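In: Return a 3D structure for these sequence lines:
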Amino acid sequence: MFKRVGVPLYLLMASSALAGPVVTTSAGRIEGTSENGVSRYLGIPFATPPVGDLRWRAPQPVKPWSGLLEARSFGPDCVQMDMENPPGPGFVNPESEDCLYLNVWAPENTSGRKRPVMVWIYGGAFIMGAASYPSYDGTAFARQDVVMVSLNYRVGRFGFFAHPELKGEGEDVGNYGLMDQIKALEWVRDNIAAFGGDPANVTIFGESAGASSVNFLMASPKARGLFHKAIAQSGGTNGFVKPLDKARADGKAWGDKKGATTLAALRALPAAAVLDAPVLVPESVIADGQIVRESTPEAYKAGHVADIPYLVGANDYEESLIRWLPGAEKKLIESLGTKGEGVVKLYMADGTAREIAEKRLWGEYAMTLPARWRAEQTAQNKGKVWLYRFSYVPETLRAKMPGAGHENEIEMVFDIRQSRTQRHVWTAADLTMARTMNRYWANFAKTGDPNGDGLKNWPRYTVKSRALMHFAKDGIAPAIDFEKARLDALEAATVK
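Out: Model (predicted):
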């Protein structure tokens, strides 16, 4: 297991000897750094630290400071399990419950017109993840004349927890991680103009649990009006949310096992006891009736989502997730009963071995089909939507990787170069793909349409065209009714 190195958190005041760009926020002045035309401001507090009596409470307004706050390094990651695979060689960042910080990348010259804003929400199954990961560097977006923000939110039992003792505090309960995201978006609304951003042109985007968060925020009345476009990368189904009564019962049972039966005792538990590692992927998100009123499939089908441009898609080797969910494909096929065998045969029709076909079926059920379904529901409700499939594998990895696994598109979307991640050498073709994807995403943030000069036309998904853009090893091209027969059969067998 990969261990992070913990260090105390200090709010450091900037030294005039290391003067950088200075911005005045609603809570005080901050100083960042600039390099090659891009300014970055790291570790900006957007809420009071959720510690002590603020554990399991909605994020509270950040306390103003005097002087000049140094914003040159990431705030701590939220408390979580150690990682099996670090996000880059030498990656080290402390963990703390005091973790509600965000980061901003902006063009160095903030004068003149306001720029579009992109807000990144990380993935990690709602039990891990952090805005400090090297793959989430916003430099390339800033060079596209976009102001990019990344944020931390509470995960695991710190971020998603209910208990009978919590309901008496007169505020929303349960989905603290989603509340953190909303609080950060409120910070963007109130402060981003000082960084050259346009608070009336905000795009939220995320991958995996970050994409699930995007979908929940799309459906949440509490987030309405805080963003104006949305991108969901491999967000899955989000087909179940835990009823509040069950979440409270589960929380009470867990607290009783810890010997913590009162709110004071629960909040006095050490962070390690609350983490309770290893943490299994939980039914994290809670139907609290305020932040989350229904599952996102219910919301999309009923049209209970923000009527804004939406970009959605998944990768071609999402079954890479099965390494953490052994046997998931067998359980899915068994759950389909007599329909299951027929769908498996469709996945074997091109000569694919059964074992591989079963896993591919699971990967498309988990990520590809939900993306297509959300595009279809959005189009049926007259919304503007673009669908993609990502199957590009960097050239030096093609002998090792059967496809583009879960999250493999992120470094391309962010146009992260080898010098930053050092995971593998990028060829000229890899760099071209990354630049192109970064341009599509930035264009979408700018105009609500991914298309732009010099790019292949990405057709909008409609109920008549059912088009997607395929980012493949041999290039980028639109496709109509991609793999319609097998996906239709899978949908008929699985969608209730």
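In: use CA for all of it now, contacts and neighbours both
Out: Noted.
In: Point to the residue nearest the middle of this structure.
Out: Nearest residue to the geometric centre of the chain (CA atoms, centre = their mean): residue 210, 1.9 Å.
In: Could you report the distance from that residue to residue 351?
Out: The gap separating residue 210 from residue 351 is 35 Å, by CA to CA, to the nearest Å.
In: And for residue 327?
Out: Computed as CA to CA, the residue 327 to residue 351 distance reads 22 Å.
In: one more, for comparison:
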Amino acid sequence: MTTDRRTFIAAGAGMLGLAAARPVLAAEDRLFPVVETAEGKVRGVASGGVAVFKGLRYGADSSGANRFLPPQPVTPWAGIQDAFDYGNIAPQIPGNRRHVYADLILNDLQPGGMGEDCLVLNLWTPEANANRKRPVIVRFHGGGFYGGSSNNPGGDGEMLARFGDCVVVTVNHRLSSLGYLYLGDEGPFADSGAAGMADLVASLRWVARNVEAFGGDPARVMIIGQSGGGAKVSHLMAMPSAKGLFSSAGVMSGSALTSMTRDQADKAAAQLLQRLGLRRDQVKELQAVPFTTLLAAQADVEAEERRRGEAPRSFAPVLGEAIPHHPFTPGAPAESRDIPLVVSTVLDERTYRETRFDMTWDEVLSTLQKRVGDDAQMLLSAYRDETPAATPFIINARIASDTYFRLAANTMLERRVAAGGAPTWSYLWEAPSPAFDGRYGATHGIDVAYSMHDIRFPLAGPSRDNVRLADEIAGAWVALAAAGDPNNPKTPTWPAYDLKDRSTLVIGHPSRAEKDPRGFFREYWGKRAAARAAGG
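Out: All right, here's what the predicted structure looks like:
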């Protein structure tokens, strides 16, 4: 039997094609890895040895009939879903660029579009291999409980995943009235005032189910957040539903001691419903209101609070079944007693809110006199002696930082240590930002880029010292995630915090561990706060 010459050539060409296809397919698997999650298969993209999966769903669309309810499960899918692009950010009133600080944190850059289908997370991994069991760092974004997203450039986890050989996860969730509107104590909406926090618990459950397939260790999950993200971590530490879903935690410049009470939340809800012309029992109608209308009404409520001289705090986590007690009042929560914790602040937090760059010393003294009376001159001298080269603008902001951010952090540290349990560490970031020739000092958020081991951002910048600082703080976070202790070869020896030595890692030039740094100011403002609480 003879073989047709053309058939032979065609068969040979087909075999060559198959041979050529195998390396192409192997390259495709490397560049576009596919991971099977509990809900279905997803395809990411790899570059520089790190694979990224964006817009992964951990909850269903929260609009319409799901609005104000606890997060609903994702419907499983067949086939492969591409995870190349960011998902929605939560509906919010966007940031603007009129304030220079907003530019420094790239606050206007929130890709992904705005919408209620925002229960999504992003994941970076050096290798999507279920056998690797790398430590996992889950980061919750700042912006209070009203704004921001994990899609911001500052939430990019590639550099940290590569530096720490770890899996990095960032999370979007419901904010403002869509996440924290209190609708009463009974029925399906009884915990609507904690829906946004329930979202974060759902994201951690997704991690527990799925992170192993991406090369992560579900038994070594650290949760961390700065500013509003720190407040979210504070609340998760007190939520029974979150217990067992994380093994260590970091609260950066966001120590939240209390939640909103139902009375406070009821007042905010009544104001919003009045603006919308709806009664409390008209929940179906409220679910049908466009989110743009809801946000506009919310903005009106908050503007009215400002006109009354009140600080807007209309929509934040509300006590209820999900959050049965305040996070750190009157003491540290028992739910997270066994969780190693790092609590931090930066030296000049409040410069991010201040705009009076040309303040005079007389103006600082006058402001201080209104607050402390006859102690003003003594106290101002102490602040000036601490940093002789500091401007009035910096000192005025540092005073505000000590009476808000640092006071809350010190209280959290004290209550945590007094309760016993797992160790707690403290750090103080004092290295100033080079932005605008150091005008902002060590401002709020300065440690975020370094913690992500990504110094390209305006508050940091490429320099040898900044690489060192990033190595130190990112190294500490990776060590905490991996072993429950932030000590690592990149940082000086860092003792745990106690009420005797109050050892703190001061991150600066150079970084060093100190006993009770700035103890005079801690004691002074702590005593005044205690006197106010006692009615004195």
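In: thinking again about what came up before, pull the contacting residues for the alignment partner in structure 2 of the residue nearest to the centre of structure 1.
Out: Counting by TM-score structural alignment, residue 210 of structure 1 corresponds to residue 229 in structure 2. Contacts for residue 229 of structure 2 (CA atoms under 8 Å, 6 or more residues apart in numbering) come out as 139, 140, 141, 142, 143, 144, 251, 252, 254.
In: Could you count how many residues lie near the equivalent of the first one over in structure 1?
Out: Alignment note (TM-score structural alignment): residue 139 of structure 2 maps to residue 120 of structure 1. Burial of residue 120 of structure 1 is recorded as 26 neighbouring residues (other CA atoms under 10 Å).
In: With residue 48 of structure 2 instead?
Out: Neighbours around residue 48 of structure 2, by other CA under 10 Å: 10.
In: which SS class is the corresponding residue of structure 1 for residue 250 of structure 2?
Out: Using TM-score structural alignment to pair residues, one finds that residue 250 of structure 2 aligns to residue 231 in structure 1. Assigned state for residue 231 of structure 1: strand (three-state reduction, DSSP: H, G, I helix; E, B strand; the rest coil).
In: for the closest residue to residue 306 of structure 2 other than its chain neighbours, what are its contacts?
Out: In space, not counting the residues next to it along the chain, residue 306 of structure 2 is nearest to residue 312; the distance is 6.5 Å by CA to CA, 6 or more residues apart in numbering. By CA under 8 Å, 6+ apart, the contact list for residue 312 of structure 2 reads 302, 303, 305, 306.
In: Repeat the analysis, applying 7 Å as the threshold.
Out: Neighbouring residues of residue 312 of structure 2 by CA atoms under 7 Å, 6 or more residues apart in numbering: 302, 305, 306.
In: Check the gap between the last one and residue 299 of structure 2 for me.
Out: According to CA to CA, residue 306 of structure 2 and residue 299 of structure 2 sit 11 Å apart.
In: okay, these two: which has more neighbours?
Out: Neighbours per residue (other CA under 10 Å) separate residue 306 of structure 2 from residue 299, with residue 299 holding more: 17 against 12.
In: I'd like the distance between the more buried one and residue 524 of structure 2.
Out: 37 Å.
In: can you check residue 62 of structure 2 too?
Out: Per CA to CA, residue 62 of structure 2 is found 47 Å from residue 524 of structure 2.
In: Looking at those two, which is more packed in?
Out: A direct count of neighbours by other CA under 10 Å for residue 62 of structure 2 and residue 524 places residue 62 higher, at 22 against 13.
In: Can you find the partner of that one in structure 1?
Out: Using TM-score structural alignment, residue 62 of structure 2 sits opposite residue 50 in structure 1.
In: What of residue 476 of structure 2?
Out: With TM-score structural alignment as the criterion, residue 476 of structure 2 matches residue 440.
In: Name the nearest residue to its match, ignoring sequence neighbours.
Out: residue 450 (4.6 Å).
In: Near that neighbour, how many other residues are there?
Out: For residue 450 of structure 1, using other CA under 10 Å, the count is 22.
In: check contacts around it.
Out: Contacts of residue 450 of structure 1 (CA under 7 Å, 6+ apart): 440, 441, 443, 444.
In: Residue 103 of structure 1: which of those residues is nearest?
Out: Taking CA to CA as the measure, residue 103 of structure 1 lies nearest residue 441 of the contacts of residue 450 of structure 1, at 19.1 Å.
In: ok, the equivalent of residue 100 of structure 1 over in structure 2 to residue 295 of structure 2 distance?
Out: Aligned by TM-score structural alignment, residue 100 of structure 1 pairs with residue 119 of structure 2. Shown here: residue 119 of structure 2 relative to residue 295 of structure 2, a distance of 18 Å by CA to CA.
In: OK, contacts around the counterpart of residue 413 of structure 1 in structure 2?
Out: Correspondence of residue 413 of structure 1 to structure 2, assessed by TM-score structural alignment: residue 451. When contacts are counted by CA under 7 Å, 6+ apart, residue 451 of structure 2 touches 470, 473, 474.
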